[in-house]
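J.: what follows is a predicted protein model with its sequence.
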Amino acid sequence: MNETTQARASHRFRASAGRGFDAWIDPNLIGRWLFVTSPAGLAQVHVDARENGQYILVDRRDGKDVIHCGAYLVIERPRRLVLTVFVPEHSRFTVRVEVTITPAEDGCVVDLVSEVGNDQLELRDQLAEGWRDMLAHLDTVIPAAAVQGDPQ
C-alpha cells in the first residue's frame, strides 16, 4: 500500500464563498493568481471548468514557459473542488488537490489539501508553502463582497 502525506494551506477571505470558488474556475481570475510569478499574469490560460475538464496554464519565468496542467475531478459550487496538478518542468508526479470553501460571517475560508507520497516530504513542504503564498496573493485579486446578498 502506498502511504501518503498531506500538504495543507488555509486562508480566510473577505469575499463570499461563491467568489472564492469562482477564482478556481474563471479563466480571467485564474490568470491573475494561480501559479503566477509575473506581475502581468499568466502567458496562457485554457480552462474547461467542468468535471473531467482539463486546464493548461502557462507561466513565463525568466524567458521560459512553465506549464501547469491537470483536470477538474469534482466541481461542487460553491463548496468543493478536487483537481489534479502536473508541472512537468518541476516534477514527474501528478498531485491531487482538494479545495474546501466554507462560508463565514464576514467572507469565507479556503482550506486546501494536496496529497503526496510519504517518500516526497520535501515536495509536501514546498507545496504547502507555495499554496499559502498563492492563497495570500488571491486575497489581493478577488474583491471583498458584501456577503449578504452576494451569490453563494
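T.: Nice, thanks for sending it over.
J.: CA only for contacts and neighbour counts going forward, please
T.: OK.
J.: show residues contacting the longest strand seen in the chain.
T.: Looking across the chain with DSSP state E, the single longest strand is strand 64-76. Strand 64-76 is contacted by residues 35, 49-60, 80-89 when judged by C-alpha atoms under 8 Å, 6 or more residues apart in numbering.
J.: are any of the residues you listed buried, and if so which?
T.: When those are checked for burial by 16 or more other C-alpha atoms under 10 Å, the buried set is 35, 49, 54-60, 80-87.
J.: would you quantify the distance from residue 4 to residue 41?
T.: 32 Å (C-alpha to C-alpha, to the nearest Å).
J.: and if you look at residue 6?
T.: 28 Å.
J.: also this one, for the comparison:
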Amino acid sequence: MPLANTKTSQSAKAHVRHTFTASAEDVFDAWLDADVLARWMFHPNIRQEEVINLSLDGRPGGTFRFHVRRGDEKLEYYGTYYDVNRPTQLVFSWISAKDHKKTLVSVTIQENNTGCELNLTHELGACAEDYIHFVEMRWRAEFAILSELVN
C-alpha cells in the first residue's frame, strides 16, 4: 500500500472506540475464542483472507499464532498476552512475521446501560502517519463485523 503522507511518527498510536449492545463478557470472550475471532478479525468483507489456522492460549503469558492466506501470500501473526482481566481488559503484543515489528494492543471494555464500550489503543512505534489511519480503519471494520456477531 503506497502511502500518500510519508511523515513519520516515532511513537504512533492508533485509537478506536466502539459501542456494542452486547455485554462486556460477550465482547471480551470474542477475543479469546479462536472460532469466533476468525469470523470477525479475518472476515472476507474486510479483506479477502482465508484463515488457515488460529491457535491461542488466552491467559497472561499465553500466546497466539494466526496463519492466513491473502491471495498467493501466506501471512503469520503472533504475540503474547500480557494482561487478561475478563471482562474489562486485554493487553497483548501483535507481531507480523513479515517484518517482525512488535506492536502492543490494549483493549478496555466498560459496561454501560445499553451494553458496553470498547476502547482500543494499538501502539505502532515508528511509522508513517497514513499507516495509523489504515490501522484505525481496519480495527473499525473488524469491530463492525464483531457487532454483527455479538449484538
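T.: All right, it came through fine. Bear in mind the structure is a predicted one, so any value in this text is a computation, not a measurement.
J.: re the thing from before, what's the mean deviation for the helix or strand that the longest strand of structure 1 is followed by versus structure 2?
T.: Sequence-wise, the next helix or strand downstream of strand 64-76 of structure 1 (DSSP states H and E) is strand 80-86. Per the superposition on structure 2, strand 80-86 of structure 1 and its aligned residues are separated by 0.6 Å on average (mean C-alpha distance after the TM-score superposition for structure 1).
J.: okay, the angle between strand 80-86 of structure 1 and strand 64-76?
T.: Between strand 80-86 of structure 1 and strand 64-76, the angle comes out at 150 degrees (axes from the mean of the first three to the mean of the last three C-alpha atoms, to 10 degrees).
J.: would you check the span in structure 2 matched by strand 80-86 of structure 1?
T.: The aligned range for strand 80-86 of structure 1 in structure 2 is 89-95, by TM-score structural alignment.
J.: neighbours of residue 84 of structure 2, how many?
T.: Residue 84 of structure 2 sits with 19 neighbouring residues when counted by other C-alpha atoms under 10 Å.
J.: the one 4 residues further on now?
T.: Residue neighbour count, defined by other C-alpha under 10 Å, stands at 17 for residue 88 of structure 2.
J.: quick one: what helix or strand has the closest residue to it other than its chain neighbours in it?
T.: Nearest residue to residue 88 of structure 2, sequence neighbours excluded (C-alpha to C-alpha, 6 or more residues apart in numbering): residue 109, at 4.6 Å. Using DSSP H and E, residue 109 of structure 2 falls within strand 102-112.
J.: can you check residue 144 of structure 2 too?
T.: helix 129-150.
J.: that helix - contacts with which helices or strands?
T.: With contacts defined as 3 or more C-alpha pairs under 8 Å, 6 or more residues apart in numbering; DSSP states H and E, helix 129-150 of structure 2 has these neighbours: strand 8-20, helix 24-32, helix 34-41.
J.: residue 113 of structure 1 maps to what in structure 2?
T.: Using TM-score structural alignment, residue 113 of structure 1 sits opposite residue 121 in structure 2.
J.: contacting residues for that match?
T.: For residue 121 of structure 2, the contact set (C-alpha under 8 Å, 6+ apart) comprises 13, 14, 15, 16, 105, 106, 107.
J.: please repeat the previous calculation with a cut-off of 10 Å.
T.: 13, 14, 15, 16, 17, 91, 104, 105, 106, 107, 108, 136 (C-alpha atoms under 10 Å, 6 or more residues apart in numbering).
J.: separation between the third one and residue 123 of structure 2?
T.: When you say that, I think you mean residue 15 of structure 2. As defined by C-alpha to C-alpha, residue 15 of structure 2 lies at a distance of 9 Å from residue 123 of structure 2.
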